[in-house]
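Q: Mind looking at a prediction? Sequence and model below.
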Amino acid sequence: MEPDAVVVGTGPNGLAAAVTLGRAGLKVALYEARKTIGGGLRTEPIFDPEIEHDICSAVHPMAVVSPFFRQFDLASRGVKMLRPSVSYAHPLHNGLAGLAYRDLETTCAHLGPDGERWRRLMQPLLDHSQALVDFVLSGQRSLPRNLSAPALLVSRMLAHGTALAPRRFSTEVARSLLTGVAAHTVGKLPSLASSAVAMLLGHLAHGSGWPIPEGGSARIADALARDITARGGAFHTDHLVTNLDELPRAKLVLLDIGPETFTQIAAERLPAGYRRSLARFRYGPAAAKVDFLVSEPIPWANPAVGQAATVHLGGTQDEMFRAETATAAGIRPEKPFVLLVDPASSDPSRAKPGRRPVWAYAHVPNGDAADPTAMVTACIERYAPGFTDTVVHRRGISGAAYQAYNPNYVGGDIGAGAMTLWQSLMRPVPRVDPYRTPLTGVYLCSASTPPGPSVHGMSGYLAALSALRREFGIRTPPDLGPR
């Protein structure tokens, strides 16, 4: 029997789309180029069969707050999200460090003269957290009924995303603590887009936290896959789709792929105007990743940093501004921003005696082919003297090589598109329905569509809702709860 719908790509958005379509009663077939599903949610051993590494994403603040995952309810499906008492840390020179505790008051108490300023920045966002999250994770084509959350966001974007940013705090600890979150945008700093990301992720650090799934990111993908197969969905792995014509006949096709790959597999079927619009889509800097197998916990100069699973290694605010802006301009900085994840600090099950996983990635220019191993190792050593002596194995993946792992990461851009303000709102092309393409029954649902990168499932969910309305006349969103 032919499927009602086909989904190409099984990253978090492809899986979310398939869950939504299956819950609406459609028979779904999913196609994945690799042997395992998950996209950015893969977890597998690299150096030791007993130690699993998250191959891409590892920390998931959006997977507990997005509208899709709030309905899907990972906890009820056996996925335990572990929330460190310190959501993220930012070490500085001479043993100084900024610590973003889940408890806002504790964070403020450790920020000294900037504590009250931090409270005034974060508390209103926490008071309107769900409205803020729902606004940012919407299709971004209409204003919400309640404008209080957007107003809070815009006022803070203007204060922290412009040349005024260095004046907002009096201490380097507070300035760097916020700027490290803004650097998740992987682009020029400061900017309005990076400030929006800092407000979104920054306030969640003091709310639902920055959790990691017990056992690794693949547990999220597994839960989504179980729901799909329970409703008759079928997975076809190790199957690279090179042309839309090779897919089975179905009324609906959802593509968890980027504009560049879509242009390739659609061949000459795309209208020239739409093809030109896709060609204008721009990609951001790359991530160059190093996986480590270490023999003991990281010997941070400030031991409190070890309480966080996520650590930003970027130095001062000015150093991050210069490094990120240079990277966005295609210049490889001498000391790039590095994001490190130490999952065993919050999930002891990830470690065995004398063996534990650590990974870190540096921001480098798009397409950078240099091995990042020495550079990233030196950066960690700067804030954790003796780290090198704990390393048992290491493996570097250049920014350019990341595209071979996932074609959506063009040139190593793990955000699947530059996070400028315009492109954040109008990705992949300026259309009323950004998911619908000119091809009948064909929709895009990757992170190159709104609301953009991160594991939230919303691009897949919103694309599926659009397709259900237009292709099947189903206007009521299906129930996603664990029944």
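A: Good, I have the coordinates.
Q: C-alpha from now on. contacts and neighbour counts both.
A: Fine.
Q: so how far is stretch 421-436 off the chain centroid?
A: In terms of Cα atoms, centre = their mean, to the nearest Å, the gap separating the centre of stretch 421-436 from the centre of its chain is 18 Å.
Q: So which bits of that stretch are buried?
A: 423-429, 433-436 (16 or more other Cα atoms under 10 Å).
Q: Assign residue 126 to helix, strand or coil.
A: Classification of residue 126 using DSSP: H, G, I helix; E, B strand; the rest coil returns helix.
Q: rewinding a little: return the member of the buried residues of stretch 421-436 nearest to residue 253.
A: Here the nearest of the buried residues of stretch 421-436 to residue 253, counting by Cα to Cα, is residue 436; it sits at 10.3 Å.
Q: ok, the closest one to residue 472 distance?
A: Distance, residue 436 to residue 472, using Cα to Cα, to the nearest Å: 14 Å.
Q: Below is structure B, check it against A:
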Amino acid sequence: MTLLDAVVVGSGPNGLAAAVTLARAGLGVRVLEAQPTAGGGARTLPVPELADDLVFDLCSAVHPMAWASPFFRAFDLGAHGVELVAPEIAYAQPLGGGRAGLAFRDLDRTADGLGPDGDAWRDLIAPLADSWREVTALALGDKRTVRGMLEGVRGGPASSAWGAASAVRPGLRFGAALLEQGGPRWDRRFLTEEAKALLTGVAAHAITPLPSYAGAGTALLLAALAHADGGWAVPVGGSQAVTDALVRDLEAHGGTIETGRAVEDWHDLPPARAVLFDTTPRAVLSIMGDRISVPRRAALRRFRYGNAAAKVDFVLSEPVPWTVPDVGRASTVHVGGTRAEMVIAEDAVANGTHPDRPMVLLSDPGVADPGRVRGNRRPLWTYAHVPAGSTQDLTEAVTRQIERFAPGFRDVVVGSRCIPASHMELHNANYPGGDISSGAASIWQMFARPTPAPDPYQLAEGVYLCSASTPPGPGVHGMGGWHAARRALLREFDIRHVLGLAPA
């Protein structure tokens, strides 16, 4: 049997980023994917039981990091035929009494809408939005090396003293904001419920009790990107467009991908000099067994998985009838009510119970991409936070929560289906128990995932982990794959210089 240079197990954004990087270095690369289609958390699929002519994003739907991450900036999705569109309002937070917080692409407009909290919003977010390249590079770094932490600052790979110096001030600002918003002082900055809830809704993406440093880091990065160049972008046609661009580039450089190819044991792997796993640590341990050292196996077993999301897809006959019409101009809506209500909901999930009013993330792709609407039918994407392994159908709970801020929502629902948290891993094995972050989003695990080892990617000679269970963590950014692939190029193939990622 022919010896391959590299095999990548799993075809999520990180696995494909790794495969593209290796293939562009001239290596023979094969990607193995257990599902019938490639993409992992970035897939867009028909749901025949709901509608014959609509498609639904299986997991991620809105992608601020698909344009902002150093990997995708180098790859240049636009040059690969992917159109990213961002609505004028990046995200919204409906409240009772006809009120809502609105995050416009224009930061000043956002601040003006927050009244007495406008200056406080500018003071917190504007410096981060102005330095989004540095902030993103730091947030999406390898959490181990200076070069890896500064990749993508302004001029590309940040190996110079200038690169490090240029990131110092944004890094200090981000750190100060993180300490403020992640700790007991988080309630001191804002006076209005609109401003408090607007930032808290973004922090809730981390599925963690609030306040928390992991939630604060998530909120500050994503809020900054909402006001930066690309906003909270939606790929035209759905998340699959990003995956398809990566697959095309892989194949153009000689790589191959096999779908429907499960790997359950190392004997299922074709012979290769390097194997990169876009999987959970649990899967690597199951597949590779004693080929990984005893200390490393013990460390990987201590990796903690987090709480979960249940997905509810809807088909609507018309847009959601929000009480505040401007909420309907946002592709993303955080449906959780006030800051206090969201804190209660996330605490309940952390304590293993289902909140009466769950935290719901909602995306109406037709707002930014009208082509997703067919006649009088439109897809609506929602997640509700639940305890890990939940078997509950959340359709009614999500419907009630939306109805609070959009009376008459039930009347526009044509059809719905729920994927309980316990079933999420049937669609993506990297979501055990419905953990869409592939690991608990604690501040420790944001830095020390999957273990505190100096190299978080190499597990054994020729064996690497490159999934969201490695730094920098969850999101469609490709950085885990990029970091791991470049280590493999150096250590397994002695390749120090790699072709650029943009199309020729």
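A: Okay, I see it. Just so you know, these numbers come straight off a predicted model, no measurement behind them.
Q: Could you tell me where stretch 184-192 of structure 1 falls in structure 2?
A: Under the alignment (TM-score structural alignment), stretch 184-192 of structure 1 falls on residues 205-213 in structure 2.
Q: Can you give me the end-to-end span of the matching stretch?
A: End-to-end distance for stretch 205-213 of structure 2, by Cα to Cα: 13 Å.
Q: Repeat that for stretch 67-79 of structure 1.
A: The distance separating the two terminal residues of stretch 67-79 of structure 1, taken as Cα to Cα, comes to 17 Å.
Q: In structure 2, which residues correspond to it?
A: The aligned range for stretch 67-79 of structure 1 in structure 2 is 70-82, by TM-score structural alignment.
Q: Same check on stretch 164-171 of structure 1?
A: Taking TM-score structural alignment, stretch 164-171 of structure 1 hits residues 185-192 over in structure 2.
Q: Distance from the chain centre to that stretch, please.
A: On the basis of Cα atoms, centre = their mean, the separation between the geometric centre of stretch 185-192 of structure 2 and that of its chain is 27 Å.
Q: List of residues touching it?
A: Judged by Cα atoms under 8 Å, 6 or more residues apart in numbering, the contacts made with stretch 185-192 of structure 2 from elsewhere in the structure are 114, 116-117, 120, 180-181, 196, 211.
Q: Show me what counts as buried in that stretch.
A: Across stretch 185-192 of structure 2, burial judged by 16+ other Cα under 10 Å covers 186, 189-190.
Q: count of residues packed around the counterpart of residue 473 of structure 2 in structure 1?
A: Using TM-score structural alignment, the partner of residue 473 of structure 2 in structure 1 is residue 452. Summarising burial for residue 452 of structure 1: neighbours were counted as other Cα atoms under 10 Å, giving 27.
Q: Enumerate every residue touching residue 452 of structure 1.
A: With contacts defined as Cα under 8 Å, 6+ apart, residue 452 of structure 1 is in contact with 415-416, 424, 427, 446, 459.
Q: try residue 149 of structure 1
A: Residue 149 of structure 1 is in contact with 125, 128-129, 131-132, 135, counting by Cα under 8 Å, 6+ apart.
Q: State the helix or strand in which it lies.
A: Residue 149 of structure 1 is located in helix 148-160, with elements delineated by DSSP states H and E.
Q: Residue 68 of structure 1 too?
A: Applying DSSP H and E as the criterion places residue 68 of structure 1 in helix 67-72.
Q: could you say what helices and strands whichever helix or strand comes after that helix packs with?
A: Scanning forward in sequence from helix 67-72 of structure 1 by DSSP H and E, the next helix or strand is strand 81-82. Secondary structure elements in contact with strand 81-82 of structure 1, counted by 3 or more Cα pairs under 8 Å, 6 or more residues apart in numbering; DSSP states H and E, are strand 212-213.
Q: mean shift of the strand it packs on relative to structure 2?
A: Strand 212-213 of structure 1: mean distance to aligned residues in structure 2 after superposition is 0.3 Å, counting by mean Cα distance after the TM-score superposition for structure 1.
Q: Could you measure from residue 8 of structure 1 over to residue 230 of structure 1?
A: 19 Å.
Q: Quick one: the helices in the stretch 1-150 of structure 2, in order.
A: Remark: helices of the stretch 1-150 of structure 2, listed N- to C-terminal, are 13-24, 65-68, 70-75, 107-113, 118-130, 132-139, 146-150; assignment by DSSP state H, counting those that start in this stretch.
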